[in-house]
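J.: 3D model of this:
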Amino acid sequence: MRPALPERLRRILDTVASFVVAHAGPLGAAGVGLLAFLAIYGPAALNPTRLSWLIRDDFSQHLLGWLFFRNEPLRFPLGAIDGYLHPLGTTLGYMDAIPWVALLLRPFSSLLPADFQYIGPWMCLCLVLQGASSAWVARRMGATVPQQWLVGALLVLSPTLLARMSMAHEALCAHWAIVLLVGLNLIPHRDAREAKQALGIALALCVFAAGVHPVITAMVLPLALALCMRTALERRLPWRWPLLGAVVNVGVVLVLFYVLGYLGTVRTLGAGAFGGFSADLLAFVNPMGYRESWSRFLGALPRQGAQYEGFGYLGLGVLFALWAALILLVRDAPLVARQWRRLAPVGLVALGLGFFALSSRITLQGELIADLTGLYAPVMRWVEPFRSSGRFVWPLYYLLALGSALALIRLPRPTVAPSLLALALVLQGFDVNLGRGHQAKEGPAWNTQPSEALREAAVGRKHLVLYPPQIHDGSGRGCRAGPMDFHRWAYRAYLLGLTFNSGYVARLDDARAQPYCLGLDDDIRAGKLDPETLYLSIPQRLHEFRAIRGTRCVQEERLWMCVLEQAPAAPLERASP
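T.: This next block holds a predicted model:
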């Protein structure tokens, strides 16, 4: 006979069981998101101490932002990083290092190993929440648990989200926030309490997005404002509630952008080339992504070279659901028209953002059909920072994807809905290509330990300087004469507790970068070396150091390590975290 469980343990188990039963739909869909992540990247990507797979694409930039932030004292703006691109500095936001996560982990940095990354776990969480959020919206629309699983799984298999992961844009993978806000706009509000709850969730999502990525925020905020407009039109609450909600949403985003250093730290936010990183008019049916096609059945359609930023392929399953939903829309047009107060605000915002995604150069299969440069000219200063305008197709993308799936749930014959949703999911699963080179494979080792010679030379010094520097941003601004494999030297500087003068950031203040690079040239040619600095020179510039009296240079891999022999009298080695 088994002994009885302790009463306290039994109550805990009962509580857990009750929670699982009550939230079976979102939890099951979250599980689908987890399985999708494991299929794409594999379980090794969840290991926070494994860094070698992050060498490719932009991953290394984001990782280095977090690593150097760990060596920094907290200062204003939050997330400021003085040691990377030193002495220019940058911020977590401009390193696309997901400021909220880095700030949350910062107090525990001394307890974490030196090799620690959150990129893999973050992307996994995004897929998990993508499924859970979609299923939660379906539940609020009256879906059964199996229907919630189907809707969640269908949205997990969104090629536009999976493509962002393959492009190493993990901060831009928080699509679940867009899905949830689109859903909040579609869910009926039965009373004032539900309307207030929706406004509160929208505000929380604006706060969340502001500390993740400006582009995500630029989609979440308009969707939150659409919800405020819908609340005002439906008159579930006095008009001051949605008005106050709109003002607070905008105010909170602006304040957080300032506090996190997006505003006021870089003079020029514009990136140039607006109109090139756009969406094509056939983006929803074109499976061609950054490097490969995301469909096993449909062929790639022509597009301009940089229009991978406007990738928005829906997938055969969602296209089928959309076709079925359009039939329902035509048949039940009078019923839909009576719900215009609920549907119009989110529809107009999604269409407006979709129009912006087309940019000033509207194309059809890559061919220019309309030039709206004159329309955008008066506001170019404000729109140019979002030069990758094609991304703004996502709200319309998810309005179509989620809206069509929810429309199938509302069929007059409820027994048909699971079959159609299951068919849509099967089509999506067979069509979407999950496994062509997206796995977290090992790349060339870049996170290697410093050599003994480098460690000895770093004792008592504070700075590691590549000469010439390799400083640039996404628009090509900066000084780009230095070694392209600067990541390995940045990683070693991090381990040694040194600042590093090179790097890649999202936005760079070129008015400060150019004088620094030219000044460094002048100092070295004039023989003005800093005794607290360890220099790494390319071979072509070694003669400049050898001409300086008191300088010792030794080869370090493909570079030359040079130091002024008159090192500080009282060396102090900076401890690794």
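J.: From here on, just use CA atoms for contacts and neighbour counts.
T.: Noted.
J.: give the contact list for the closest residue to Leu408 other than its chain neighbours.
T.: Distances taken as CA to CA, 6 or more residues apart in numbering put Ala417 closest to Leu408, at 5.5 Å, once the chain neighbours are dropped. Residues near Ala417 by CA atoms under 8 Å, 6 or more residues apart in numbering: Gln147, Leu408, Ile409, Arg410, Leu411.
J.: and for comparison, fold this next one:
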Amino acid sequence: MRLPRGAETAAALAIGLACFAVLLGPGVLDPANVAWMQRNDPATYYLGWSFFRAAPWGWPPAANPLFGLEIASTIFFIDVVPLMALAMKATIAPAGGPWQYHGAWLLLCFALQAVFAHRIAALFLPDAASRLLVAALACFAPVLLWRLAGPHAVTGHYALAAQWLLLAAGWLCLRAPTRRQPLAWVALGAVAALIHSYLLSMVLVLWAADALRRWLAARRGGALAAEAVALALGIAAALWLAGFRTLPGGGLGEPGYGIFRANLLTLLDPQGWSVLVPNQARGPGDYEGFGFLGAGGIVALLAALWVVRRDAMPPLPAGHLPFLAAILVLAVFALSNVIGLGHVNLVRIPLPPQVEPLLAMFRASGRMIWPLHYLVLLGAAIVLARRVGPRRGALALAAILGLQVADSARGWLPVAMGARVAGPAWSTPLANPFWAEAAGHYQRLRRIPAGNATPGWAPLAYLAAAHGIGTDAVYLARVAQEPLAALRARGAAMVATGHFDPAEFYVLDDASACAVAPRIDAARDLLARIDGVNVVAPGWHAVRRTPAGAGPIDCAVSAPPGSR
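T.: Now for the predicted structure:
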């Protein structure tokens, strides 16, 4: 079918904006509103971004050296959506003060989610009402809303809200190829590389399916080879710009493949997101493979199967076979090598040692279930509407959408309420005046022992960001292992000797604080507990008094040194 008119596309865009307004509200569009981002994963995105925008441009442009110091990564490893971070820093973002773009990013994601779902529906449905209802249904796809709220975060993984990339790739696979098809894939691949590696990998698998479709139709291997080279170069350039690089001593791979998987029941398991559908048993990491269709999606699937129950199975168009095969491959990868049905592991497939490092890079393999989720959810809605006709189809889709929205309110209402927390203030437990004074005096804030996402890291990082100093109290998606090991050894040596760098002040866990207490020069260095945090400030007593409110280190119930 022909592309819809501009007015209909504008209506699809408006649907995406309306869904965003319901789910998150216009308040998050205020750049000065950062209060809604101060918990869990979003705190990482805001703090990492704050360090980046305040830092001078480096090489590569995505370098972010003060957020992590020796273990610092580029913004690629902070999940801040490099596409937006680079653009905002280069244009309108101020270097200091509360300022975020994440609300605008989520608005863009919902708008494009509706537009590309509408484009897919327009390939098969003749009436505008049904096409627009499919667009709205895509905006309430549980796998999309899950990235706004999950068990691991009150508000979740914003880069992975760009699931419109999968819909755009699906649309390219399903539409009749045009002369601009290669250019569209190169642009889509480069944009995906500037957003998130998991989405990029799924886009590449779908590109391979479309390339195979076009090769089977025309056998033009030379043109496809040139397209592959252009795609590879475009993605490589985008990854470099985004800050992707290898990490010294490893670190790109993390344990978890076979744990953060999709369960065989994932399409039917609401994991607390449904009023009507009961939860299913699952493994401990199966939340990453969340693929619940929603009550509306399940009804759409059952209704679609019912209306075609007596029809002869039509032959699948040969051009669609690579697309369906690609989605099946991704779904199988999502299951991982440990196939689970509910809480039972049916089979564990041994992995060759050579393959394990590659799979560790995509340890959250369960995310690869998303293309299958959209195929079933949108496919069922389209089949149903196409089979029963425009008027009844639109009524059926409206009922399905209403059921989907109402039944999943258990999941998205807490998101909506949390997003309405507004303001430029970032609450912090570090209220003692010592913190601001120390951050203005020292050049760096250290955590001993060093680590990734250590307890209480966020207030420390916020303190460092607010005063323009570096810190290794951070949360990164991936950490270079060799520098981290060296940093831990350096911290252990300081604790063992009681000698600390005078340009830095330190936050220590209980075991380290108790170990250093008999070794530190109390006449020169401050060792105290302030706001519930153990602090070492070298040379503090040479020019300052002990801060009011500072207490002694309590080692009566602390763990013995080295127990962590």
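J.: could you dump the contacts of Ala417 of the first structure to CSV with neighbour count, distance to Glu309 of the first structure and secondary structure?
T.: Formatted as CSV, those follow (neighbours: other CA atoms under 10 Å; distance: CA to CA, whole Å; DSSP: H, G, I helix; E, B strand; the rest coil):
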residue, neighbour count, distance to Glu309 of the first structure, secondary structure
Gln147, 24, 32, helix
Leu408, 25, 30, helix
Ile409, 25, 32, helix
Arg410, 15, 34, coil
Leu411, 13, 35, coil
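J.: Per the alignment, name the residue of the second structure opposite Cys124 of the first structure.
T.: Taking TM-score structural alignment, Cys124 of the first structure has Leu107 as its aligned residue in the second structure.
J.: The residue mapped onto His487 of the first structure from the second structure and Pro433 of the second structure: what is the separation?
T.: Using TM-score structural alignment, the partner of His487 of the first structure in the second structure is Ala458. According to CA to CA, to the nearest Å, Ala458 of the second structure stands 18 Å off from Pro433 of the second structure.
J.: These two - which one has more neighbours?
T.: Between Ala458 of the second structure and Pro433, counted using other CA atoms under 10 Å, the more crowded position is Ala458 (22 against 11).
J.: Check which helix or strand Arg214 of the second structure maps to.
T.: Assignment of secondary structure by DSSP states H and E places Arg214 of the second structure within helix 197-218.
J.: Would you check the span in the first structure matched by stretch 331-341 of the second structure?
T.: Aligned using TM-score structural alignment, stretch 331-341 of the second structure spans residues 354-364 in the first structure.
J.: What are the buried residues along the matching stretch?
T.: Neighbour-count burial for stretch 354-364 of the first structure flags Gly354, Phe355, Phe356, Ala357, Leu358, Ser359, Ser360, Arg361, Ile362, Thr363, Leu364 (criterion: 16 or more other CA atoms under 10 Å).
J.: what's around Leu103 of the first structure, how many residues?
T.: Using other CA under 10 Å: Leu103 of the first structure sits among 18 other residues.
J.: just the strands in the first structure please.
T.: Assigned by DSSP state E, the strands in the first structure fall at 80-81, 90-91, 361-364, 367-371, 463-467, 470-473, 478-480, 499-500, 503-505, 533-537, 551-556, 559-564.
J.: who's in contact with the first one?
T.: Contacts to strand 80-81 of the first structure, defined as CA under 8 Å, 6+ apart, come from residues Gly65, Phe68, Phe69, Glu72, Leu74, Gly89, Thr90, Thr91, Leu92, Leu260, Gly261.
J.: show me what contacts Leu423 of the first structure?
T.: Under the criterion of CA under 8 Å, 6+ apart, the neighbours of Leu423 of the first structure are Gly317.
J.: How much space separates it from Gln148 of the first structure?
T.: Distance of Leu423 of the first structure to Gln148 of the first structure, given as CA to CA: 15 Å.
J.: any idea what Leu111 of the first structure aligns with in the second structure?
T.: Taking TM-score structural alignment, Leu111 of the first structure has Pro94 as its aligned residue in the second structure.
J.: which non-adjacent residue is nearest its match?
T.: What sits nearest to Pro94 of the second structure in space, not counting adjacent residues and going by CA to CA, 6+ apart, is Arg53, at 7.3 Å.
J.: The first structure: which residue goes with the one you found?
T.: In the first structure, Arg53 of the second structure lands on Arg70 (TM-score structural alignment).
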